[in-house]
Structure formats: structure tokens, C-alpha cells
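A.B. asks: Following is a predicted model, sequence given first.
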Amino acid sequence: MSSSEALVNSTETPVSFKHSILIIDDDTELTDMLDSYLRTCGYSVTVADNGLEGLNVASGGAVFDLILLDVMMPGMDGFDVLKNLRKTLLTPVLMLTARGDDYDRILGLELGADDYLPKPFNHRELAARIKAILRRLELTGVAFQQQDLLVHGLRLSVARQQVSCDGQEVALTGTEFSILHLLMLNAGMLVTKKEISEKVLAKKMMTYDRSIDMHVSNLRKKIAAVNAEEKIKTIRGSGYLLIIG
């Protein structure tokens, strides 16, 4: 069943909150279906049918909670859009990739995508991925009275959704922020990939899934740009540990 067909006659129960979603995809049949389906789920939806238009809309002042970004588009493809977006925006991005194309998935994650979903996809899985990403945003924005976490030169503020290393701000995507938050809450202890997958990505750990490795790799690079001292240790075959120092 195609992505478009899977969205037809959906009876998904609308969510109680409303977030804004930008869809950037040149498949007009699919975007029409997504537009209709996501609106029934309680989301505000804006559609751009090519990469350049999508980049202009995303950077034009309107605030979006999530961007659904297709990889394969003529002219400016999804990777170029994402690279330009990440110069100024940390809006969560869920990339729509060709099924089985590991290169697309890995490159998207390296460029700062928060998650990916292979086409064709089931509408319920799409809804679950969207909810998981938006839930992370909500969880990192509600504890305004919570004290900052400070571990090994890293300071994380849930209230401000900011991270700094040795006093210098480090710009992270929402997924990277959530992974670091989990590691800092468990500083000095092993956090398994299974825990990260379930608590941060809200999905079961899949064999050969490299998405967590890519997110942690990006996180390390951004921290190392400020301080090259090792902060996150890999426990081979198990997960990661934030070094206390």
C-alpha cells in the first residue's frame, strides 16, 4: 500500500493540542492526503511543493513546530534544504526517505535531521513519529522551575532549552538536546541504546539502526568544537556514558 493510499479513510482520533507543521514535498497527491489527514489530527498544516519554496517559507518568519521534508525533489533536494535550514533554525525535521536507502538516512541524520521515515509509510506510524518529536519538545519546555544540570563543564537548561560547554553556547537539535538531557540525568552510568531509542525516539530499537549513533556523533562534534576533552564515552555493544570528570 502506498503512503497516499494508507491515508485514505483514516479515522485517527484528533489530538487535543495543536501544533504547526510544514510539509516540503513535490508529490502533490501525497501532500494533499497528508494535509487532510494531519488537520483531522489537530495540526495546522502548511505545504510547499518544492525545496526552494519550502526553505523560503521555513525561513520567512512563520514559526513551525515540525518540518516534514522529502529527500528526492527536483532542483533543491531535501539535503540542500536541511543544510540551509540548520544555518539558522533548529526546528525539528522528520525526513521522508526512499525505503532501504541507508545513505539517505545516514546523511540526513549527519546534517541534523531529528528522525526519518521510509516511503511508503503507514499513516499511524507517521502520526506516532510526529507525536514523539512534539512530545519531546513539550517535555523540555514545561519545567521552568527546574534547576540547570551541570556535569563536566556542560550546563543544560531545560527551561531555556539551552546547552553550554565551558560557558559557550552549543546549538543542538531537539533530538540531540533530549539525548544529552538523558545522559546528564544519568551521569556516570550506562544509558543503553535501547533506553535512548524508547525514551528519546519513542520507538523500539531496531537491529542495524544507526540513527542513535549518528545523533550521538553529531552531539560529540558540537561539544568538541568548544572543548575537545572526551565527554561521552561509548560502551561498546551497549550504549553511552556521560563522564563525570
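C.D. replies: Here it is on my side, so go on. Residues are numbered from 1 along each chain as shown.
A.B. asks: Please count neighbours and contacts with C-alpha atoms only from this point.
C.D. replies: Fine.
A.B. asks: the helices in this structure, which residues?
C.D. replies: Secondary structure of the chain (DSSP state H): helices located at 3-7, 28-40, 51-58, 78-85, 102-110, 123-139, 174-185, 193-199, 211-224.
A.B. asks: Report the buried residues of the second one.
C.D. replies: It stands for helix 28-40. Going by neighbour count (16 or more other CA atoms under 10 Å), the buried part of helix 28-40 is L30, T31, M33, L34, D35, S36, Y37, L38, R39, T40.
A.B. asks: That one to helix 123-139, inter-axis angle?
C.D. replies: Interaxial angle, helix 28-40 versus helix 123-139 (axes from the mean of the first three to the mean of the last three CA atoms, to 10 degrees): 50 degrees.
A.B. asks: returning to what we had before: if we only consider the buried residues of helix 28-40, which is nearest to I179?
C.D. replies: If you rank these by distance to I179 using CA to CA, L38 comes first, at 27.2 Å.
A.B. asks: residues touching that closest one, list them.
C.D. replies: S44, V45 (CA atoms under 8 Å, 6 or more residues apart in numbering).
A.B. asks: I'd like to know how far it sits from T234.
C.D. replies: 38 Å (CA to CA, to the nearest Å).
A.B. asks: returning to what we had before: can I get the buried residues of helix 28-40 in JSON lines including distance to L156?
C.D. replies: As requested, those are arranged in JSON lines below (distance: CA to CA, whole Å):
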{"residue": "L30", "distance to L156": "39"}
{"residue": "T31", "distance to L156": "37"}
{"residue": "M33", "distance to L156": "39"}
{"residue": "L34", "distance to L156": "36"}
{"residue": "D35", "distance to L156": "36"}
{"residue": "S36", "distance to L156": "38"}
{"residue": "Y37", "distance to L156": "36"}
{"residue": "L38", "distance to L156": "33"}
{"residue": "R39", "distance to L156": "34"}
{"residue": "T40", "distance to L156": "36"}
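A.B. asks: Against that first model, consider the following:
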Amino acid sequence: MPERYGHWQSVYHLLRTWQRAGIWTLIAAKLRAWADTAGLIDWRVSVDSTTCRAHPHAAGARRTPYDQVEPPGDEPRDHALGRSRGGWGTKLHLAGEQGRKPLAVVVGAGHRGDSPQFARVLERIRVARPGPGRPRTRPDRVLADKAYSSRSNRAYLRRRKIPATIAEPADQRAHRKARGSAGGRPPAFDARAYRDRHAVECGVGLLKQFRAVATRYDKLALRYEATVHIAVIDIWLRDLATTPS
């Protein structure tokens, strides 16, 4: 760590204290609220995930983190670490707006599937509005690839009255056709709108420009999530700084 930032223990103490108090999450939420007030959020939201490899230093966390003098909080039992084909890693489930900036991030184990986290990541979208009133939580449209094409996900979007553009896998399409009229109608799919899903891929690329996000060094999932929030804060600050006032 560069000397101008002080002793590493002091810096880590600040990271840990603000993570426990929810300060990093609050700062990111405030920046999104300012951006929405300035009209910088395009509410067509894309959902995707990316795997971040775990460094050997990320291993060795206590199996009972609540036995610590200062427990980290709601730390998952598996510390959001899982073994996939590429080794141990953590998955970031991301909901990004059309301007390539993250609206919500969920940290999970690397071997977990994408589809079960679909509703969870969308439910984390909360952008406060100026003055009284509830925060905005509903996108204008949700875009996702075929990994998220499930009946439960589509039913969830219908309950919330959110239009969706989700690709249908070939096997689901074949099973539906094989059932004939009992298979029902194919889900609506706008190929032209689906092209805009590239925004979340670009958002993943922006996040992975930060070394501590692209490779996980933190032993605890909550610390790694705080690191991701700091990267998200930097992305929103850059966008707000380059916007004419």
C-alpha cells in the first residue's frame, strides 16, 4: 500500500468499521440518487454475473466468524467461496443500467447458479428520489440472457409488472414445441431490444478494472462486498464528475 495512505492497519480498520456501519452501501446509494436526479440513469436494466477468482490469501477465514470480538455481520457460512471449473472463486451477480453503471450487486459462491439470484439482485435496486416518497425499485425493462429463462423468473417479473426481454434456451423451446398446444405460447422476445444487454457486459468490464475486484483477496465475503462497493462508488463518481452541472 502506498505510504501516503498511512499504515495498512489503520486503512483496514476504516474499511472494516464502515462496512459494519453500512457506510459504503450508503455512499453508493446517495450517488445513484444524485445521478437519477440529474437524469443519468437509463432504467432499462440488464442482469448478468461474472466469476472472480479467489487468491490463496482469501482462504483461511474462521468457520465461526461470530466468535470474533467484533463479528463482521451477516457473513455467509461458505464465505461466498465455491469451486467451479476454474478453481475457487466468487460470483458477482450484477444489475446494471444502460449507461454501464451498477445499480445492484449480490456476492455469492462461485459454483452457484445464476438464475436463483435473479430476483434477489433486482430486489436490491433502490434509488431514492428528492423529497418525500418511496425510492424507485422498478426498472422500465429487464434484459437477461438464457441463463435466467425460467418460469419462476418470468412469473416474478409479471407480478411486478416489469416488461422483460430474456432469451429462451434451445432445450426449453424444444420442450415447449414437443408438448404442442399444452406447451403454451412462446414468451415475447424483442431481438432488437436484446442488443442493449451489452451494457451489463461493459459494466462488468468496468468493475474488473479494479484488481481487488477482479481477484478476490478478502477472506470474508462482507469485506469483499465492501471492496466491490468502493469500486462502484468510484464508477459513479467518475460519471458524475464528467457531467456538466
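C.D. replies: That came through, no problem. Not measured: the values here are computed from a predicted model.
A.B. asks: TM-score of the superposed pair?
C.D. replies: Aligned and superposed, the two chains score 0.24 in TM-score terms (TM-score structural alignment, normalised by the length of structure 1); 104 aligned residues with a CA RMSD of 6.1 Å.
A.B. asks: re the thing from before, need the winner for burial among the helices of structure 1.
C.D. replies: helix 174-185 (a mean of 21; mean count of other CA atoms under 10 Å).
A.B. asks: Taking helix 123-139 as reference, get the angle to it.
C.D. replies: If you take the same axes, to 10 degrees, helix 174-185 of structure 1 sits at 60 degrees to helix 123-139.
A.B. asks: elements contacting helix 174-185 of structure 1?
C.D. replies: Packing partners of helix 174-185 of structure 1 (3 or more CA pairs under 8 Å, 6 or more residues apart in numbering; DSSP states H and E): helix 123-139, strand 149-151, helix 211-224, strand 239-242.
A.B. asks: ok, which stretches of structure 2 are strands?
C.D. replies: Remark: strands assigned in structure 2 by DSSP state E are 44-54, 82-84, 87-96, 102-109, 141-144, 164-166, 215-216.
A.B. asks: Please name every helix or strand in contact with the longest helix seen in structure 2.
C.D. replies: The longest helix of structure 2 (DSSP H) is helix 221-241. Helix 221-241 of structure 2 makes packing contacts with helix 8-21, helix 23-37, strand 102-109, helix 198-207, helix 211-214 when contacts are defined by 3+ CA pairs under 8 Å, 6+ apart.
A.B. asks: Export those as JSON lines, with columns for mean neighbour count and distance to E123 of structure 2.
C.D. replies: Listed next are these as JSON lines, based on neighbours: other CA atoms under 10 Å; distance: least, CA to CA, whole Å:
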{"stretch": "helix 8-21", "mean neighbour count": "14", "distance to E123 of structure 2": "21"}
{"stretch": "helix 23-37", "mean neighbour count": "18", "distance to E123 of structure 2": "14"}
{"stretch": "strand 102-109", "mean neighbour count": "23", "distance to E123 of structure 2": "9"}
{"stretch": "helix 198-207", "mean neighbour count": "19", "distance to E123 of structure 2": "17"}
{"stretch": "helix 211-214", "mean neighbour count": "18", "distance to E123 of structure 2": "22"}
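A.B. asks: The ones you listed: which one's closest to A231 of structure 2?
C.D. replies: Counting by CA to CA, A231 of structure 2 lies closest to helix 198-207 out of those; the figure is 6.5 Å.
A.B. asks: ok, M214 of structure 1 to L137 of structure 1 distance?
C.D. replies: Applying CA to CA, the value for M214 of structure 1 to L137 of structure 1 is 20 Å.
A.B. asks: now, which of the buried residues of helix 28-40 of structure 1 sits nearest L242 of structure 1?
C.D. replies: Out of these, the member with the shortest distance to L242 of structure 1 (by CA to CA) is L38, at 37.8 Å.
A.B. asks: got TSV for the helices of structure 1, with distance to G239 of structure 1 too?
C.D. replies: Shown next, in TSV, are the helices of structure 1 (distance: least, CA to CA, whole Å):
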stretch	distance to G239 of structure 1
helix 3-7	33
helix 28-40	35
helix 51-58	35
helix 78-85	28
helix 102-110	18
helix 123-139	20
helix 174-185	10
helix 193-199	5
helix 211-224	9
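A.B. asks: Let's have the strands of structure 2 in a markdown table, adding distance to T25 of structure 2.
C.D. replies: Formatted as a markdown table, the strands of structure 2 follow (distance: least, CA to CA, whole Å):
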| stretch | distance to T25 of structure 2 |
| --- | --- |
| strand 44-54 | 20 |
| strand 82-84 | 24 |
| strand 87-96 | 15 |
| strand 102-109 | 10 |
| strand 141-144 | 23 |
| strand 164-166 | 27 |
| strand 215-216 | 19 |
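A.B. asks: So for R32 of structure 2, which of these sits nearest?
C.D. replies: Of these, nearest to R32 of structure 2 by CA to CA is strand 102-109, at 7.6 Å.
A.B. asks: what is the orientation angle of that closest one with strand 87-96?
C.D. replies: Counting by the same axes, to 10 degrees, strand 102-109 of structure 2 lies at 160 degrees to strand 87-96.
A.B. asks: which helices and strands does strand 102-109 of structure 2 pack with?
C.D. replies: strand 87-96, helix 118-123, helix 221-241.
A.B. asks: Out of those, indicate the one that is most buried.
C.D. replies: The most buried one of these (mean count of other CA under 10 Å) is strand 87-96, showing a mean of 24.
A.B. asks: so what does it touch, helix or strand wise?
C.D. replies: On a contact count with 3+ CA pairs under 8 Å, 6+ apart, strand 87-96 of structure 2 meets strand 44-54, strand 82-84, strand 102-109, helix 118-123, helix 198-207.
A.B. asks: Mind doing that once more with 6 Å?
C.D. replies: Where contact means 3 or more CA pairs under 6 Å, 6 or more residues apart in numbering; DSSP states H and E, strand 87-96 of structure 2 is packed against strand 44-54, strand 102-109.
A.B. asks: of all those strands, which lies closest to T165 of structure 2?
C.D. replies: strand 44-54 (9.3 Å).
A.B. asks: Look up how far A224 of structure 1 lies from the residue lying closest to L30 of structure 1 once chain neighbours are set aside.
C.D. replies: Of all residues not flanking L30 of structure 1 in the chain, S4 sits nearest, at 5.1 Å (CA to CA, 6 or more residues apart in numbering). Remark: distance between S4 of structure 1 and A224 of structure 1 (CA to CA) = 43 Å.
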